[in-house]
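Chemist: what's the 3D shape of this:
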Amino acid sequence: MARFLTIIAAIFIWSGSASAQTKVGLVLPLEGSVAVPAKRMEFGAMLAAGTLRDEMRVKLVSGGCDDEEIDNKIATLKKADVDIVVGPPCFSGALAIARGLNQDGGKSVPVIALSTRSSGMERARSYDGLPIFEISPPARSEAATVVQNILPRFNGEPFAIVDDGSVYGRGLADAVRLAADEAGLRAVANENFRPLQRSQVGLVRRLAAAGAKAVFIAAEPEDVLTITRDIFQYQPTWQVAGGEAARLVPFLEGANRLRDGLLAIRLSELKLLPDAQLGNGVDMERLDVEDSLILGYIAIQIASTQANKESGLLGNSFDTVIGPIRFSADGRASVQAFEPIVMRGGEWQPLP
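Modeler: Sure, this is the predicted structure:
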């Protein structure tokens, strides 16, 4: 049903007169590891596009997170002569698109990345002068939430920070370490590990030797699960926590055998205005409204305005189904905050 509506909306909106319409490029990776939320973003975007068909047209481009194909995506967007781009939900792709569309000295084409939270956006805007924006929490808010809401749950026990060496893991670990130091909380050990191993008992032994009795894991959910399982088996009194990526742990094979207690953080749910309607004739009672769909919807609401052609996104307030949104001077529109959670009975629950 969702794909049917998406295809109909795309065909309908890309037809008709373009003289007064904003041409929007919608770039989402509809295959691969982030395909599920990307397709929900696409569905939300097309619902919005269906209600705004007099103001805009949408060019859907599948991809945007694969560096090997990004040049083809940029060429497609150039051929469509888009005025603004929404997506993709990965900063490297959004940055490449912003560079590719704004390097010839022609019209400025803003790019709105969705939920990437990259600290590289400041440099792209300040030093490269690129019109790149994000709808996401601030880049360092994940680390700040860990330090403010998770580390105090270690009850003063000596803790370690470990990461998988990836861009995400290392960046989060460094940010948590810095924020913790500023708060007077110093880790007794900082370790990295080889990801995607069947066992991390060796890591647990190193942490124990360093005197740790609690661990924060900056890694992908598969490694959070493995390390947590080994800690719960060999050091059952330790506290264990992960970042936002750990929210996917309950969906992994073997997670149902974990005992209660793993800590993590997640983004608070987006809330629609009481009278919000997502599309013409849409049965809101039957529609599965979740954050990815809402992100796609509000991004198209913002992108459809004529202000994007004239003065850009800064300095304007945009009415959306979740309320007014304004981009700050750093190019971000923060629409969600992080909240601490704990896994109980195989499910995440708010941390009291």
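Chemist: every contact and neighbour count from this point should use C-alpha atoms.
Modeler: Fine.
Chemist: could you pull out the helices for this structure?
Modeler: For the chain, the helices defined by DSSP state H cover 2-14, 35-51, 70-80, 91-101, 121-126, 141-145, 167-182, 201-209, 221-234, 291-303, 307-310.
Chemist: compare with the first, here's sequence two:
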Amino acid sequence: MTRLTALLAIFACGLALASCKGEEDNNVIKVAIAGPQTGQYASLGTQMTTGGETAIADINASGGVLGKKLKLEIGDDACDPKQAVAVANQLTGDNVALVAGHFCSGSSIPASNVYAESNLVMISPASTNPALTDKRAGPNIYRVCGRDDKQGAVAGAYLAEHFGDKNIAIIDDKTAYGRGLADEVKKALNAKGVQEVFRESITAGEKDYSALVSKLKRAGVDALFIGGYHTEAGLILRQMRDQDMDTVLMGGDALVTQEYWSITGSAGEGTLMTFSPDPRQNPAAADVVKRLKAKGVEPEGYVLYTYAAVQAWKEAAEKAGSIDAPAVVKALNENTIHSVIGDFKFDEKGDPSLPPYAVYRWSNGSYEQISKDAEADAAN
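Modeler: So this is what the prediction gives:
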């Protein structure tokens, strides 16, 4: 009799597959991580996936959200704006409740228009271009990281203080992130009365930057700021060292990946970068950090920021008693978020109230913070 009942159930489900699937879907809430899973920036997407998977596993282990388990979907945008829009359309069609993404600002900005139109909550762990929130596509668009106008001010002030009497060059990779950050560094540097020797753009994805390096050498550049990602920065640094240049390279938070050192090797010694205060040092992250390290996973860069993006949505959904976007948005706007990167509130733009940027130095294969009140110093 039991076997007959089972066969009848299977037969009934076969006749009404959609309704059976719907019943299954009602028991889970779909959330997504969107970022570069392939391509030259895939290591940054790996940081996001690690953080998101860990957060979802922890949330599910503690009962899920509103009594339902979370199910993860992953969208690969390869840091390409067109692919990001395609991913956004796919995720909205899949009825996910949250997109923790994207990584690259050039992907997040166009994708945010899709999410805004579809009323889907997007929380970027890593997109720092001010336009994402200054020109906010909708009230459902947020980020849990800092902004390049703040980051650029810190980098510019540091360069002015330590290299103000030397030759400084600024380049960018033409991306929304790279160009925007380089412009902010130039603005901050010039405001301190220091003029760069030249300001140029490069093409991301190239392998041979010898012409640029030769120009830097002729100009006697002592410090080079690059607005762009770790792959190009690493190649340019190695090619400078190949031409016997001891120029100090400085970049932004896109250098916060172990893959940078894998590219540079010992040539990366002394590289400077800006990044938020290391979230691995936050007491609120201690348990997650310990568990990840026990698995042989280093929670570098934006691992914990992605974890926090999922946490923020989960807290808001539980406060609202609903996963409907308008209710979640109201809760995100009104409540303090308790996360592994610390407690914060979102402002009217969707930016978080988090500690200021700091300056880090790469040495012996890891990065360490070397400045404390860098953002305060930048304002002086």
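Chemist: TM-score them against each other, please.
Modeler: Here the TM-score for the pair of chains, by TM-score structural alignment, normalised by the length of structure 1, is 0.75; 326 aligned residues with a Cα RMSD of 3.6 Å.
Chemist: ok so, going back, any chance of the helices of structure 1 in TSV with mean neighbour count and distance to residue 330 of structure 1 as columns?
Modeler: Rendered in TSV, the data for the helices of structure 1 read as follows (neighbours: other Cα atoms under 10 Å; distance: least, Cα to Cα, whole Å):
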stretch	mean neighbour count	distance to residue 330 of structure 1
helix 2-14	16	32
helix 35-51	24	24
helix 70-80	16	24
helix 91-101	22	15
helix 121-126	17	6
helix 141-145	20	14
helix 167-182	18	19
helix 201-209	16	39
helix 221-234	21	30
helix 291-303	24	17
helix 307-310	16	17
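Chemist: now the spatially most central residue of structure 2. Nearest residue, chain neighbours left out?
Modeler: The structure's structure 2 has its C-alpha centroid closest to residue 126; by Cα atoms, centre = their mean the separation is 1.9 Å. Closest residue to residue 126 of structure 2 apart from its sequence neighbours, by Cα to Cα, 6 or more residues apart in numbering: residue 103 at 5.1 Å.
Chemist: show me the contacts for the residue mapped onto that neighbour from structure 1.
Modeler: Aligning on TM-score structural alignment places residue 103 of structure 2 opposite residue 89 in structure 1. With contact taken as Cα atoms under 8 Å, 6 or more residues apart in numbering, residue 89 of structure 1 is in contact with 28, 38, 65, 113, 114, 115, 116.
Chemist: could you check how far residue 89 of structure 1 is from residue 198 of structure 1?
Modeler: Residue 89 of structure 1 sits at a distance of 30 Å from residue 198 of structure 1 (criterion: Cα to Cα, to the nearest Å).
Chemist: and the aligned partner of residue 239 of structure 1 in structure 2, how many neighbours does it have?
Modeler: Residue correspondence, TM-score structural alignment: residue 239 of structure 1 in this structure matches residue 248 in structure 2. For residue 248 of structure 2, the count of nearby residues is 19 (other Cα atoms under 10 Å).
Chemist: over to the one 3 residues further on?
Modeler: Using other Cα under 10 Å, residue 251 of structure 2 is surrounded by 30 other residues.
Chemist: tell me which residues in stretch 32-48 of structure 2 are buried?
Modeler: 32-37, 40-48 (16 or more other Cα atoms under 10 Å).
Chemist: can you tell me how far the residue of structure 1 most remote from its centre is from residue 250 of structure 1?
Modeler: In terms of distance from the mean C-alpha position of structure 1, residue 209 ranks first, at 35.8 Å (Cα atoms, centre = their mean). Counting by Cα to Cα, the gap from residue 209 of structure 1 to residue 250 of structure 1 is 30 Å.
Chemist: show me what residue 158 of structure 2 lines up with in structure 1.
Modeler: Residue pairing (TM-score structural alignment): residue 158 of structure 2 is matched to residue 149 of structure 1.
Chemist: what do you get for residue 336 of structure 2?
Modeler: The pairwise alignment with structure 1 assigns residue 336 of structure 2 to residue 317, based on TM-score structural alignment.
Chemist: in this structure its match contacts residue 326, no?
Modeler: Yes. Taking Cα atoms under 8 Å as the contact criterion, residue 317 of structure 1 and residue 326 are neighbours in contact, 4.8 Å apart.
Chemist: please say which of these two ends up with more neighbours.
Modeler: Comparing residue 317 of structure 1 with residue 326 by other Cα under 10 Å, the one with more neighbours is residue 326, at 19 against 13.
Chemist: to which residue of structure 2 is the more buried one aligned?
Modeler: With TM-score structural alignment defining the correspondence, residue 326 of structure 1 maps onto residue 345 in structure 2.
Chemist: quick check: chain neighbours aside, which residue is closest to its match?
Modeler: Nearest-residue entry for residue 345 of structure 2: residue 336, 4.9 Å, with adjacent residues in sequence omitted and distances by Cα to Cα, 6+ apart.
Chemist: show me what residue 53 of structure 1 aligns to in structure 2.
Modeler: With TM-score structural alignment as the criterion, residue 53 of structure 1 matches residue 64.
Chemist: how close does that match get to residue 317 of structure 2?
Modeler: Counting by Cα to Cα, the gap from residue 64 of structure 2 to residue 317 of structure 2 is 11 Å.
Chemist: that concludes my questions; thank you for your assistance.
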